[in-house]
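J.: fold the following for me, if possible:
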Amino acid sequence: MLTTSLEFAIFLPIVFFLYWFVLKNKLRLQNALILVASYVFYGWWDWRFLILIAISSLVDFLVGIGLNNVSDKPKRNVLLGISLLVNLGMLGFFKYYNFFLDSFVGAFTFLGYNMSPDRLNIILPVGISFYTLQTLSYTIDVYDRKLQGTKDFFAFFAYVSFFPQLVAGPIERATHLLPQFQQRREFDYASAGDGMRQMLWGLFKKIVVADNLAVYTYTISMNYEDHSASSLLMCLVMFSFQFYCDFSGYSDIAIGTGRLFGFRLMKNFDFPLFARSIPELWQKWHISLFTWFRDYIIRRLKGFRKWQVARNILIIFLVTGLWHGAAWTYVTWGLLHALLFMKFIFWRRKKYTTKVAHGKLLPSLKELGLMVRTFMSFTILALFFFIQPFSKCLDYLLSMVDISIFSVPLLPENRALAGIVLLVVTEWLQREKEHGLDISGRQIPKVVRWGVYYGLLFAVFYYGGKPQDFLYFQF
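T.: Here you go, the predicted structure:
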């Protein structure tokens, strides 16, 4: 079930009404309702996906209880190993089986051996990469004694499958989200109102900007041989905006929906369009994933010497690339991002601790240049997300090395361009807030506020593009 669909628009008010008006102050029943709603939401794609998430949840629920009762380290290691084996085993089979099989066959073919093993027609379950990391954070934290294993079945299963962020994040930590399922929740009108505003901003980014750009980027990428180099570059720039608005739009809708039910999900994007360096960008882009790998992988490697930091950065980006998909393009994307990081490790480049142009209306020319350079670096590397397979990706890149790079490019429709302008202006003005429509601390006349809300709703209903699946569903 898409969070931008008519089905979700009917589903959400029903769950909201039952949650607050029928089951108010009944914590266990509220959690049970969220669990049932989440399984309905997830099973809307394919009921068979429910089997996998139920197995993952049950294994980690039992492992958590086992870790509570076992103090012997070898036995604790066995329990953690069971969790890792089941979760990563399912993720590896459904996401990477054919990738590793093809790579294995390709290596032997290169050596002169012909092999023809059978590939499997495997359907990748939506969101498996996300909820796998979410449930693993629980068992690892219980193993590290940062958290007590819970015996509350409904709270834990609802935590793993919480429908607002189930299929594309933010990837929550058990230490942050699970306790919220275990304590009584009161309806907060101000919080819910802010959640609705964040949902509206997310819908605008997804439906008006990303979905309109999808038609343009798809048309050019499918026939890139017939377009000028300038159009190919413009297509990549537009894909970066599409990519950002599609994914951050989902996160805004997820976080806002969570607020409606009394939950606070972690921030997943912090206005990365205005990052001044690649390291700063990765402090602001898909925060929940990058910090997950940092906390659960990198901190276990340790080491503060430059070569150790460089090794850790290389590992985290290769893992991040492979996490995104079973293709060498994603691995290459991760490797190239790691290489861009290296100059900041070995040459002590400036680290940014405040927002760009803090306290100012406009950035300096230097800041503007740094933002453009960072955005274009990200844009060029986004090619490895955009085009598949690897050979076609390289061909696209080479096609941009042409004198036609100086020609006038083909542009997307005006509604998409207008959406980008509104996006950039709004997020620039709001860059020190939580989201694009965060009005906290601002004295804005009611007529202006509601004019903005109705204007965005009008744009969503009348200027939205052809409905598209969220890009991150494929990961």
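
J.: rest of the way, CA atoms for contacts and neighbours
T.: Fine.

J.: all helices for the stretch 201-350 of the chain, in order.
T.: For the stretch 201-350 of the chain, applying DSSP state H, counting those that start in this stretch gives helices covering 211-222, 229-260, 278-282, 287-293, 299-301, 306-324, 328-346.

J.: want to put them side by side, so please do this one too:
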Amino acid sequence: MLFNSAEFILLFLPVVLVIYHALPHRGQNIFLVLASCVFYASWDWRFLLPLLFTTGVDYQISLKLAESVRRGEPQQVRKRWMQLSIALNLGLLGFFKYANFFAQSAVDAGRLLGLDWSLPVMEIVLPVAISFYTFQAMSYTIDVYRGELHPCDSFWDFFLAVLYFPHLVAGPIQRASTLLPQVIRPRTMQRDVVIEGLHLMLWGYFKKVYIADNLTPWVDAAFRAGATPDTATVVTGVLAFTFQIYCDFSGYTDIARGVARLMGFEFTLNFRLPYFATNPSDFWRRWHISLSSWLADYLYKPLGGNRGSRWMTCRNLMITMLLGGLWHGAAWNFVLWGFYHGLILVLHRLAQPALERIGQRFEAMPSLWLTLRIATMFLMTCYGWLLFRATSLEQIASMTHLLLVPQGGFDWAPLGEVLKLVAPLLLVQWVQWRTGELYFSRLLWGGRLRGAPLRVTGYAVMAYLCLFLGGQPQSFAYFHF
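T.: Okay, here's the model as predicted:
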């Protein structure tokens, strides 16, 4: 069931809201667990089996961890329970998402060595969003093991924290330490919170339906398997995908956060104007923040973080980004994308002293230096999205060559059409960047644009564009991860 489907907007969500607000707190939690199961099973009821298995395993193991502490058992016992949780979670994820990828990679590697072998290819259907709920459930067990979180005693409360449908399919990845307290305590509805939720939903639908979906034809023209684009088509396609992936994913996040607010929940911010980043580290503090912080806390820091030598820090960055790339999909272009971001993170860290010296020369022109850094990081990000979206390594090589050695008729008219589509986003985000107000709703409702006619006109225009000028409906990109 898609957020941008009539089934969700006109049937599922209204029914859920009506029943939810008619129930007491305990009834609300039980009902939301059941509604979330219905929401997730709408793709395929079989997808519920690994989801419920993962959630049930981590719930039981968390209780075993607490029991081990009460009994005064040695830490090694608790460590084995935690390792069992990690093994089961990653084993399930690995089977569904990576089994065929690694099997095919082994076959390809063997052929390079002159070995003519084959491995059985299983017909595995990837459950929707298995990467998201696996990371979320696994972090809960790790936090309990570390003593940073007390295990949840209620089966229904824990299941709701993991299964809650707004964040279940594509995040943001919610930490149990943030979401569980909201699940456990009664939730009260406030007018301002509801209004902000509706604003978030409208802005999210606008980014997804009007901008992201309308950019699809230019992205497909460049990246379609077997296509032979010229340089202008590649540039247009890469720029279109740069904004498509952002509007698609951040649009989903805004809708999810808005829906959650209609029920009294508050989700963490997942995007902070990422295309205004000034360097690679800054980009990952702004893009998919819930995943970036998860990788930092559960992978980068346990590896040693930046506590060791410069070489060890660079190694930790590269391992983290390689695995972060592989998390996005079982294909070598995702691994290459992770390597690319790891590489520019490492190079930025090594070049930091030189960059600071260059910045000192721009002390009289700080705005120019800031603009240069933003523009440079944006171009590097765009090339990273080429790696991310490409359908093969051969396509990456071909497109990179076209960017370095321009070819073709150079028809830039499509690029103008892309810029027209993203112009409203650029305008709003420029105002957000200048004012520091990241909430679009507050920008219109309580910020500088206080006039009611202006607000109503803005909402009406967005609604009209979504309803009558939206692109061909597409599923959300991160559903596949």
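
J.: before we move on, the earlier item: out of the helices of the stretch 201-350 of structure 1, flag the one nearest Tyr463 of structure 1.
T.: Comparing the helices of the stretch 201-350 of structure 1 by their distance to Tyr463 of structure 1 (CA to CA), the top pick is helix 211-222, with 8.5 Å.

J.: highest mean neighbour count out of the helices of the stretch 201-350 of structure 1?
T.: Among the helices of the stretch 201-350 of structure 1, helix 229-260 has the highest mean neighbour count (mean count of other CA atoms under 10 Å), at a mean of 24.

J.: what's that helix packed up against?
T.: Judged by 3 or more CA pairs under 8 Å, 6 or more residues apart in numbering; DSSP states H and E, helix 229-260 of structure 1 is in contact with helix 189-203, helix 211-222, helix 365-381, helix 390-399.

J.: before we move on, the earlier item: now the helices of the stretch 201-350 of structure 1 as a markdown table including distance to Phe473 of structure 1?
T.: Listed next are the helices of the stretch 201-350 of structure 1 as a markdown table, based on distance: least, CA to CA, whole Å:
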| stretch | distance to Phe473 of structure 1 |
| --- | --- |
| helix 211-222 | 15 |
| helix 229-260 | 10 |
| helix 278-282 | 21 |
| helix 287-293 | 15 |
| helix 299-301 | 29 |
| helix 306-324 | 10 |
| helix 328-346 | 15 |
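
J.: and the ones you listed: which comes nearest Val70 of structure 1?
T.: helix 299-301 (22.5 Å).

J.: aligned to His348 of structure 2, what sits in structure 1?
T.: Under the alignment (TM-score structural alignment), His348 of structure 2 pairs with Phe344 of structure 1.

J.: before we move on, back to that, out of the helices and strands packed on helix 229-260 of structure 1, which is the most enclosed?
T.: Ranked by mean neighbour count, those are led by helix 189-203 with a mean of 21 (mean count of other CA under 10 Å).

J.: and the contacts of stretch 323-341 of structure 1?
T.: Stretch 323-341 of structure 1 is contacted from outside by 95-96, 99, 129, 278-279, 313-314, 317-322, 381-382, 384-385, 388-390, 393, 474-475, using CA atoms under 8 Å, 6 or more residues apart in numbering.

J.: can you tell me the centre-most residue of structure 2?
T.: By CA atoms, centre = their mean, the mean C-alpha position of structure 2 lies nearest to His288, the distance being 4.7 Å.

J.: thought that one was touching Asn270?
T.: Yes: under the criterion of CA atoms under 8 Å, His288 of structure 2 makes contact with Asn270 at 5.1 Å.

J.: intersection of neighbour lists for these two?
T.: Residues touching both His288 of structure 2 and Asn270 by CA under 8 Å, 6+ apart: Pro172.
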